[in-house]
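Asker: Turn this into a structure:
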Amino acid sequence: MEKEVIRNRFEIGEVEVYNFLIEYIPTHKDEILEEWMKRMKSDEDERFINVVSDQVFVNTSSEFVNVILSRLTDSSENYNEKLTDFAERLVRLGWPLTFVTSGIATLNKVIFEKVNETKLFSSEKKLEYFTIFENWMTPINNEIIKAYNSTWERTVSLQKIALQELSAPLIPVFEKISVMPLVGTIDTERAKLIMENLLNGVVKHRAEVVLIDITGVPVVDTMVAHHIIQAADAVRLVGAKCMLVGIRPEIAQTIVNLGINLSQIITTSTLRKGIEKALEITNRKIVKWEGAL
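Answerer: Below you'll find the predicted structure:
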């Protein structure tokens, strides 16, 4: 019976604190924001603060407080929508997670100190208030961080897909001749994308000769060579020829030392020589025109 009475008293106190916070925070929102921004600007990385305009900083900070309040005043659906929108806004603005977590901790501290200054709670009630306040803020903090991480991961994933699509384009340079310039390291995942783009591009552009330009590939090892040979074989299966261009002296030496067999692939040292060879294959050539304009 005694335990039940104590539990009911705590629940009543908890409701009172919640109701007080819901009323207090909006009423003192401006001074809370002012103090919060003052502390964040003094404690955080100035390089990040300087690239964020004051107006954006104020608006985002205000939205932060609104999200916290909506946790108690709105329905779960509305709160989740606001939380997702806010997290996406933070990611778009480029706010780092360290700044977000630091901002949450600082805002908690400011709100607690402001309420404590009101002296509305007796010494005996302060510990209870602190416990209730922590119990209220902790899940909100975790939800904001979780939403931020989820949004960030989704954004990075979309950017990665977009970058991959642009990292292996097949470009038609002449009728029946296309070039695929490769830049950077080639791993298994990217090799798969290269193969897909290559085959789709050959069919789409009706290419008879495809030049794979590896001028921008820093290292050609056994794995990279294997993927190139596979790509050349696949191109032949759809009725086109594959050329490997942009082979630098150090790359040629590496290929020889590794014993890689590229005898089935036409190779040239530069893209220009490769295009000239491709024109020959398609019964054309580049000539100097002597006619006057």
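
Asker: CA only for contacts and neighbour counts going forward, please
Answerer: Will do.

Asker: tell me the contacts of residue 44?
Answerer: Residue 44 sits next to residue 99 when contact means Cα atoms under 8 Å, 6 or more residues apart in numbering.

Asker: compare with the first, here's sequence two:
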Amino acid sequence: MNKHMATFIQDNLDEILVRWQEMMKDDSDEKFFQIMSQDVINKTSREFAELMISNLFEGENNYENRLNEFTSKVVRFGWSISFVMKAINHFAQVVYDMLEQNKTITEQNMKEYVMVFAEWINPMRDGIVETYAKTWERTVQLQKIALQELSASLIPVFDKISVMPLVGTIDTERAKLIMENLLDGVVKHRAEVVLLDITGVPVVDTMVAHHIIQAADAVRLVGAKCMLVGIRPEIAQTIVTLGINLKDFTTTSTLQRGVEQALAWTNRKIVEVEED
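Answerer: Alright, predicted model coming up:
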């Protein structure tokens, strides 16, 4: 019966996909069908259909390989897990309705076909959820590593003056990376003044402040001064409300003011030169 159903799907795949796409467009809030070209939609839909059929035809190993490949692709497209579940349910519904319309499913064999559909769909749901979770976790981890690498480097802007722009949430793991890069950068660039720019840090709580204070103390131990720049009004209010002690810090609201102060500490300043 499984092979008979798989053959039916293959023979009527074009009509099934048309009906399935219509159901997905009507029922889903996802942007995939709105922003992707029709060629991409058709190609991805056909791959999805082949995945749906593959566990009826193929062995377990081939099906798992196809499942992994497809799940990786839909994660890149931004399909949510609820969107994937809707896709599975609607595909099964279209197939069931068409089998019922051509009298393949009758009142006499309905219970048997319901069991066949359950054995077909339920393992697929479980497999996709598990594979999707692993793929998404791996994707998020790679994005996290990329963010860490991009947002924890010390950049020399003037002789003896360097800036470290911080972006995103600072947790214990990132704080360790910041500390390592900060100290290595101070030695490498022979920095005398380091500006920690927190303009891109959305929230500064007690834990984040603790990590920043630790980083500043470490900078002082290697013979450089540390300044905290990019303190927005809402961040300043949070720091005061939480009672975080930053009295040992020189702080400024903008990177520009911080650079001016750093130049002053190194006996320099920016002046305008009039042209003759």
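
Asker: Mean per-residue distance, the helix or strand residue 66 of structure 2 falls within versus structure 1.
Answerer: Using DSSP states H and E, residue 66 of structure 2 falls within helix 60-77. Overlaying structure 1 shows helix 60-77 of structure 2 at a mean distance of 1.5 Å from the equivalent residues (mean Cα distance after the TM-score superposition for structure 1).

Asker: Kindly report the same for stretch 174-181 of structure 2.
Answerer: Mean deviation for stretch 174-181 of structure 2: 2.9 Å (mean Cα distance after the TM-score superposition for structure 1).

Asker: hmm, who's touching that stretch?
Answerer: Contacts of stretch 174-181 of structure 2 (Cα under 8 Å, 6+ apart): 148, 152, 153, 154, 211, 215, 218.

Asker: do stretch 67-75 of structure 2 as well
Answerer: By Cα under 8 Å, 6+ apart, stretch 67-75 of structure 2 touches 47, 48, 51, 127, 128, 131, 132, 135, 136.

Asker: Just tell me the aligned range of it in structure 1.
Answerer: Mapped onto structure 1 using TM-score structural alignment, stretch 67-75 of structure 2 covers residues 83-91.

Asker: Next, the buried residues of that stretch.
Answerer: For stretch 83-91 of structure 1, the neighbour count (16 or more other Cα atoms under 10 Å) marks 83, 84, 86, 87, 88, 89, 90, 91 as buried.

Asker: Centre of the chain to that stretch, how far?
Answerer: In terms of Cα atoms, centre = their mean, to the nearest Å, the centre of stretch 83-91 of structure 1 is found 14 Å from the chain centre.

Asker: show me where structure 2 has helices.
Answerer: Counting by DSSP state H, structure 2 has helices at residues 2-11, 13-27, 32-35, 38-57, 60-77, 81-101, 110-150, 172-189, 206-221, 233-242, 255-265.

Asker: residues in structure 1 matched by the second one, start to end?
Answerer: Helix 13-27 of structure 2 falls opposite residues 29-43 of structure 1 when the two are matched by TM-score structural alignment.

Asker: and if you look at stretch 185-195 of structure 2?
Answerer: Using TM-score structural alignment, stretch 185-195 of structure 2 lines up with residues 201-211 of structure 1.

Asker: And for the nearest residue to residue 77 of structure 2 once chain neighbours are set aside, the neighbour number?
Answerer: Counting by Cα to Cα, 6 or more residues apart in numbering, the nearest residue to residue 77 of structure 2 once its immediate chain neighbours are dropped is residue 32, at 7.4 Å. By the criterion of other Cα atoms under 10 Å, residue 32 of structure 2 has 18 neighbours.

Asker: can you pull the contacts of residue 32 of structure 2?
Answerer: Applying Cα under 8 Å, 6+ apart, the residues near residue 32 of structure 2 are 41, 77, 78, 79.

Asker: Structure 2: which residue goes with residue 104 of structure 1?
Answerer: Using TM-score structural alignment, the equivalent of residue 104 of structure 1 in structure 2 is residue 88.
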